[in-house]
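> Just the structure for this:
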Amino acid sequence: MDKMTKPQIEITDPLSFLKEFTAARIAIGSTGSSIPTKQLLEFKLAHAHARDAVYSVMDTEVLEDALAQFHRPVLQLHSRAENRAQYLQRPDLGRKPNEESLNRLADQITGDDIVIIIADGLSAIALNENVLTLLQLLIPKLLDANLKLGPLCLVQQGRVAIGDDIAHELHAKLSLVLIGERPGLSAADSIGAYLTYQPKPGLKDNSRNCISNIRPGGLDLSLAADKIFYLVQEAFRMKLSGIGLKDNEGLLERE
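The predicted structure follows:
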């Protein structure tokens, strides 16, 4: 008589109630000595989405047409990284505009208060899906505050620091870089916003302020626009950015 194979029992993690508060992979349970098949397949799918995001392409033509609603010049720029493979292998090349872009910037010097740089970063999907809505919420706030807005720059194969060079070339007082963030296994569509007061080539990360995880399933786009606007106002008031500029919005003042 053949022995009956004992069925494997799926064990539910006692911390599973925490899943309603986060999209992170926690409390996924177990089956025998492994994780349940459903959770394993979800992990592999998320990993595939993350890889797709890294190699996604910013839809510059569609974005340029959509940005026309803001009645500002739109500049198509490119870093010194010629392609995606070089961009991933040589981060330094993604931090500098190429010669053609520098020539294009030289024709647009206006000395504005703010220049907005939209860079593909490590997830062009994030820009394709979310950046227009974010700008529709943010730009009216900037204009209502009488801040002079420069050209809108679309940068391919760009990293955060490229905003320093672009804004410096345009003689802008502040750079705002909206960039696709490194995708994780719970989100591949996040935008990071980096602002720098008095931008110039060679600045370090401590000269910038960052607002991260801007996406419908993370930091709400409306809340992100409010936060960016607050930090921009504080940067102009205090004439600085980076570690010297704190997010004190909503904190009680000491008597």
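> from here on, contacts and neighbour counts on C-alpha atoms
OK.
> Number of residues surrounding Phe229?
Phe229 sits with 18 neighbouring residues when counted by other CA atoms under 10 Å.
> can you pull out the helices in the stretch 151-255 of the chain?
For the stretch 151-255 of the chain, the helices identified by DSSP state H, counting those that start in this stretch occupy 162-169, 221-238, in order along the chain.
> now, of those, which is deepest in the fold?
Comparing the helices of the stretch 151-255 of the chain on average neighbours per residue, with mean count of other CA atoms under 10 Å, the densest one is helix 162-169 at a mean of 26.
> Please provide the structure for the following sequence as well, for comparison with the first:
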Amino acid sequence: MTSLPTPRGLTDLRALTPARVALGRTGVSLTTDALLDFTLAHARARDAVHAAFDVDSLAEELDTLGLSPLRVASRAVGRRDYLARPDLGRQLDPVARAVLEQQTSTADLAVVVGDGLSPVAVQAQAADVVRRLLPRLAAAGISVGPAVIATGARVALGDEIGALLGARIVLVLIGERPGMSAPASLGAYVTFGPRPGRTDADRNCVSNIHAAGISADEAAFKIAWLVREALARGSSGVALKDESGDGSVAPRLSAP
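Prediction:
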């Protein structure tokens, strides 16, 4: 007779996720430990948003990967401006725009690394993701232009950058809004045919890249698949479903 599996309890669930489940209570309130943990997580999330963006160290890391990074800024002046005016984070500063207008590139892909809402996430993971991504792109015959490091960046800033560089596709690696259990989560956004006016429906996103989420290697695999397929199909976003984990889909090894 086949025995039934032993039921799993809340303790097992808590071991599988950093999410706050089964916190317990004292009267009508949280326990002291749960409240202190929440307060600490909230402080870490706030610190991640306001952390300094170390452009120099990031540029050095990307330079060692052969990407010769350019440095630009959005029209958001300072962190307060960035948080209060998301629209300014989607537009290049005039000086930065002039710099990019002088660049000439015939590369398929433009890589943009922006601080976003968690500079901590960018410092921790962006260079590692790029390092693991480049060999996959090279194997697929996809050329990569100079990287662009953007300060005060929102995701859509990559559309203007990609258009100015003449890239067929843009990849934006950016710090995601900190969660209470993931203050250092990186997001990757792939957009075919970048140009101002693109919307989120035109992008594919690989989210939750952090120590307790998607690993840098897994993210690089998914990003490479999305870039390759977007170039092959001539579209991204809602027109491109992420089937990178589906073994029945034959990979395309080169762009047309």
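> Tell me which of the helices of the stretch 151-255 of structure 1 approaches Glu61 of structure 1 most closely.
With CA to CA as the criterion, Glu61 of structure 1 lies closest to helix 162-169 of the helices of the stretch 151-255 of structure 1, at 20.4 Å.
> Tell me roughly how far that closest one lies from structure 2 on average.
Its matched residues in structure 2 lie on average 0.2 Å from helix 162-169 of structure 1 after superposition (mean CA distance after the TM-score superposition for structure 1).
> just checking, what packs against that helix?
Counting by 3 or more CA pairs under 8 Å, 6 or more residues apart in numbering; DSSP states H and E, the packing neighbours recorded for helix 162-169 of structure 1 are helix 99-106, strand 174-180.
> Buried deepest among the ones you listed, which one?
Of those, the one with the most neighbours on average (mean count of other CA under 10 Å) turns out to be strand 174-180, with a mean of 28.
> now it: which residue numbers in structure 2?
Here strand 174-180 of structure 1 aligns to structure 2 at residues 169-175, judged by TM-score structural alignment.
> likewise stretch 90-100 of structure 1?
Under TM-score structural alignment, the match for stretch 90-100 of structure 1 is residues 85-95.
> again with stretch 132-152 of structure 1
Per TM-score structural alignment, the counterpart of stretch 132-152 of structure 1 in structure 2 is residues 127-147.
> what distance separates the start and the end of stretch 61-75 of structure 1?
End-to-end distance for stretch 61-75 of structure 1: 11 Å, by CA to CA, to the nearest Å.
> Name the residues of the match of stretch 90-100 of structure 1 that are buried.
Leu88, Gly89, Arg90, Gln91, Leu92, Asp93 (16 or more other CA atoms under 10 Å).
> which one among those gets closest to Ala188 of structure 2?
Arg90 (16.0 Å).
> Pull the contacting residues for the nearest residue to that closest one once chain neighbours are set aside.
For Arg90 of structure 2, ignoring the flanking residues on the chain, the nearest one in space by CA to CA, 6 or more residues apart in numbering is Leu157 at 4.3 Å. Taking CA atoms under 8 Å, 6 or more residues apart in numbering as the contact definition, Leu157 of structure 2 lies against Ser74, Gly89, Arg90, Gln91, Leu92.
> Pull the contacting residues for the last one.
With contacts defined as CA under 8 Å, 6+ apart, Leu92 of structure 2 is in contact with Val72, Ala73, Ser74, Arg75, Leu157, Glu160, Ile161.
> To which residue of structure 2 is Gln76 of structure 1 aligned?
Across the alignment, which pairs residues by TM-score structural alignment, Gln76 of structure 1 is matched by Arg71 of structure 2.
> ah, wrong one, I meant Leu67 of structure 1
Under TM-score structural alignment, Leu67 of structure 1 pairs with Leu62 in structure 2.
> Correct me if wrong: its match contacts Leu70.
No. Contact criterion CA atoms under 8 Å: Leu62 of structure 2 and Leu70 do not qualify, at 10.1 Å.
> Between the two, which has more neighbouring residues?
Neighbours per residue, other CA under 10 Å: of Leu62 of structure 2 and Leu70, the larger number sits with Leu62, 22 against 17.
> Look at that one and give its secondary structure.
Going by DSSP: H, G, I helix; E, B strand; the rest coil, the secondary structure assigned to Leu62 of structure 2 is helix.
> From Arg131 of structure 2, how far out is it?
Distance check for Leu62 of structure 2 against Arg131 of structure 2: by CA to CA, it reads 8 Å.
> Pull up the aligned stretch in structure 2 for stretch 212-221 of structure 1.
Against structure 2, the aligned range for stretch 212-221 of structure 1 is residues 207-216 (TM-score structural alignment).
> just the helices in the stretch 1-150 of structure 1 please.
Assigned by DSSP H, counting those that start in this stretch, the helices in the stretch 1-150 of structure 1 fall at 37-54, 60-67, 84-89, 99-106, 124-144.
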